[in-house]
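> Let's see this in three dimensions:
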Amino acid sequence: MATNIRVLALCGFTQNANIYSKQLGAVRKTAKNAEFVFLEPPIIVLKADMPWNQNLDQFASNATTEEEQQTPETTPRAWWLTDSDRKVYRRIDESIAYIHDFMVKNGPFDGIIGFSQGACMASLVAALLAKPGLNAGWPAEPALPVPKFVIAVGGFAPSSEIPDFAPYFPIPARVPVLHVIGRTDVVVSEERSRSLIDACENSRVEYHTGGHFTPSKASWRHFFNAYITATCNGENQNDIPPVASFGPSGTSTPVTASQTPRGGTPIPPEDLRQALPAPPRR
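Coordinates of the predicted model:
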C-alpha cells in the first residue's frame, strides 16, 4: 500500500532519531499507509548537562554520555537543555528555528508524534503552526499546514519561565491531541502530563499500565494506525474506538478534556480501582 500520510516524529530527551525509530518500529510496520519522518534533535547532551542524573535508561534511551563510547546511534540528543528546576530552557529557540527550516524544506506533514520531551516539543510546534509568529524563529510566511493530529506520549506542558510559553496555549480545538499516559510512569507522572492535557482545547487521553515508554503491543499498534488514518480523514478523534477495542491492552480509558475538571484526574473505570499489575520487564 502506498503511503499517503506523513508523520513528523520527535524523540525524547537523551534519545535520538535512530533510537526512536527502533522504538516505533512495530507501530510503523502496522501503520502501512503512513510514513514516519524522524528528525534528529540539534543539541548533543553532554555529561555536564545533566549532573543530577546519568541514568539515561530512565528516559527510555540506550545512548551514553561517555564520549569515548559514543557512535552516531548512541549519542544522546535533546530539543533543549535545562537544570533540575526546569525554569530555564536553554537553546530551545535554536531548535524551534531548526524544526521550522526542516518542515519548510521537507514538508508537508499531516501530523506529529512525540515522546516525553519530544511530546512537549510537538505541542509547541502545533501551537506555532496554529498561531504562527509567536517566535522569531517561526515566521508566519511561508504558511505551513496545521497538523491534523498530535500524539503526545508521556508528554508535559513546558514549565520554563525563560522563555515564557504562556502565549502558545491553549492549543486550539482544531488541533486534536491524543495523550498517552503510563499508569506506572515515574519519569513523567500523570499529574505532570495533566498540565499538557489541560493546555489543549481538544484532548483525548488513553492509558497503558506500563511506565515511561510508547506502548507497542498489537492492540496499541492497531489503535495508533486507526487513530492516524481516521483523524487524517477528518474524523473526530473522540469517535475512534478505544485501545481495548483492538484486543487486550491493559488499562485503556478514553477521556476528553471536557469530561475532566481542569487540573483534575479522570475517574478510572471499576477495574482500575484494583491494584495494577507490575509492568513487564523491558
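
> going forward, measure contacts between C-alpha atoms and count neighbours the same way
Noted.

> ok, now how distant is the residue nearest to Ala199 when sequence neighbours are not counted from Ala226?
Among residues not flanking Ala199 along the chain, Pro170 sits closest, at 4.7 Å (Cα to Cα, 6 or more residues apart in numbering). Distance from Pro170 to Ala226, counting by Cα to Cα, to the nearest Å: 26 Å.

> Compare the two and say which is more crowded by neighbours.
Ala226 (19 against 16; other Cα atoms under 10 Å).

> So that one lies in a strand, does it not?
No - applying DSSP: H, G, I helix; E, B strand; the rest coil, one finds Ala226 to be helix, outside a strand.

> Show me how far the strand or helix carrying His179 is from its chain's centre.
Using DSSP states H and E, His179 sits within strand 177-182. Taking Cα atoms, centre = their mean, to the nearest Å, one finds strand 177-182 lying 8 Å from the centre of the chain it belongs to.

> Verify the contact between Asn4 and Lys32 for me.
No - judged on Cα atoms under 8 Å, Asn4 makes no contact with Lys32 at a distance of 9.5 Å.

> Now do the strand holding His179: everything it contacts.
With contacts defined as Cα atoms under 8 Å, 6 or more residues apart in numbering, strand 177-182 is touched by 149-155, 190, 193, 197, 200, 202-213.

> Alongside the first, I'd like the structure of this one:
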Amino acid sequence: MAANKKLKILCLHGYRQHGYAFREKTGSFRKSLKKYADFVFIDAPHEVCAEQGGGMSHAPSLGWWFSREDNYYKAIEYSDIEQGFAESVGYILKFIKENGPFDGILAFSQGASFLSMLCAMKESKEISLDVSFVMLFAGFKSRCSPHRKYYSKDIKCSTKALLCIGEADEVIPLDMGNELIEHFQDPVVLHHPGGHFVPNQLDQRKAYSEFLEQQMSQS
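Now for the predicted structure:
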C-alpha cells in the first residue's frame, strides 16, 4: 500500500440501529482516525419487530438476525433460532463484491457478533472474505445454538483483530465480551471503563491508531 493511501473499512451497526445512526454516533472516532481510514456504513437487511422499536418511526430499526420467529432478538438469551442469518451473510458478501475491496471491517454489538462468525466462516473456507483485519466493539459469542459450530475450539480465527470491551456495559455483560477473546489468534484486546458504545478517549485513540498503522504497514 502506498504510504499516503488510506485504509477502506466497512462498518456494521448494532441491533435496533442503522448505518446512518452508527455513522453519527462514531463521529469523533472517525475524525480522530481520518488520516488512516475511510469508513463505509451499511444497513442490516432485516427490520426489527414493533415490540422492540421496528416499524414505529421514520428511522429504520434493523438487525442482522433474530432469535425468535417474529423478528425479535436479545443477546443474552439462548435460542435455537437464527432467523435471517443466512440472508445477512449473502447480503454482506454481495455488498463487499459490489462496493469493495475493503481492507477491514469494523462492527458494533450484534454486528460484531455477526462479524466474529464471518471470520470463523472465512477460517473454515465456508465463505471467501477478503479482508485483512477486523475491529469489534461490544462484541460477543452468539447464544443461538445453530451458531455454536462457529465458536468451536478447532477454529481459531487468524484474521488480525482488535477487540474493544466495556467493563461497565449493561447490554453485553463483561463475561460475554471476554468470551470472544479466545475466538481469535493473538487479538489486540482493549478494555475500557465505559458502557455500550465506541469509546474515543486518549488511551483508546492511541490503541486504534497503532493498530491501523500496523495494518497499513503490512498491506
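
> which residues in structure 2 does the strand holding His179 of structure 1 align to?
Strand 177-182 of structure 1 corresponds to residues 161-166 in structure 2, going by TM-score structural alignment.

> residues contacting Tyr20 of structure 1?
Leu10, Cys11, Gly12, Phe38.

> and Glu87 of structure 2, how many neighbours?
Glu87 of structure 2, neighbours per other Cα under 10 Å, totals 13.

> for the equivalent of it over in structure 1, helix, strand, or coil?
Under the alignment (TM-score structural alignment), Glu87 of structure 2 pairs with Glu94 in structure 1. Three-state assignment for Glu94 of structure 1 (three-state DSSP): helix.

> Same check on Lys141 of structure 2?
coil.

> what's around it, how many residues?
Burial of Lys141 of structure 2 is recorded as 24 neighbouring residues (other Cα under 10 Å).

> and if you look at Gly90 of structure 2?
11.

> wait, is it part of a helix?
Yes - assessed by three-state DSSP, Gly90 of structure 2 belongs to a helix.

> Show me the strands in the stretch 51-200 of structure 1, by range?
Here the stretch 51-200 of structure 1 has its strands, by DSSP state E, counting those that start in this stretch, at 77-78, 111-115, 149-153, 177-182.

> about what we covered before: so the residue nearest to Ala199 of structure 1 sits against Cys200, correct?
Yes - counting by Cα under 8 Å, Pro170 of structure 1 does reach Cys200; the two are 5.2 Å apart.

> sorry, back to before: average offset of the strand holding His179 of structure 1 relative to structure 2?
Strand 177-182 of structure 1: mean distance to aligned residues in structure 2 after superposition is 1.2 Å, counting by mean Cα distance after the TM-score superposition for structure 1.

> sorry, back to before: dump the strands of the stretch 51-200 of structure 1 to JSON lines, plus distance to Ser21 of structure 1 and mean neighbour count.
JSON lines is the format used below for the strands of the stretch 51-200 of structure 1 (distance: least, Cα to Cα, whole Å; neighbours: other Cα atoms under 10 Å):
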{"stretch": "strand 77-78", "distance to Ser21 of structure 1": "14", "mean neighbour count": "23"}
{"stretch": "strand 111-115", "distance to Ser21 of structure 1": "11", "mean neighbour count": "26"}
{"stretch": "strand 149-153", "distance to Ser21 of structure 1": "14", "mean neighbour count": "26"}
{"stretch": "strand 177-182", "distance to Ser21 of structure 1": "18", "mean neighbour count": "26"}
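
> With distance to Glu161 of structure 1 as added columns, please give these in TSV.
Output for the strands of the stretch 51-200 of structure 1, formatted as TSV (distance: least, Cα to Cα, whole Å):
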stretch	distance to Glu161 of structure 1
strand 77-78	19
strand 111-115	22
strand 149-153	22
strand 177-182	24
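
> The aligned residue in structure 1 for Cys49 of structure 2: neighbouring residues, count only.
When structure 1 is aligned by TM-score structural alignment, Cys49 of structure 2 is paired with Leu46. Counted with other Cα under 10 Å, the neighbours of Leu46 of structure 1 add up to 16.
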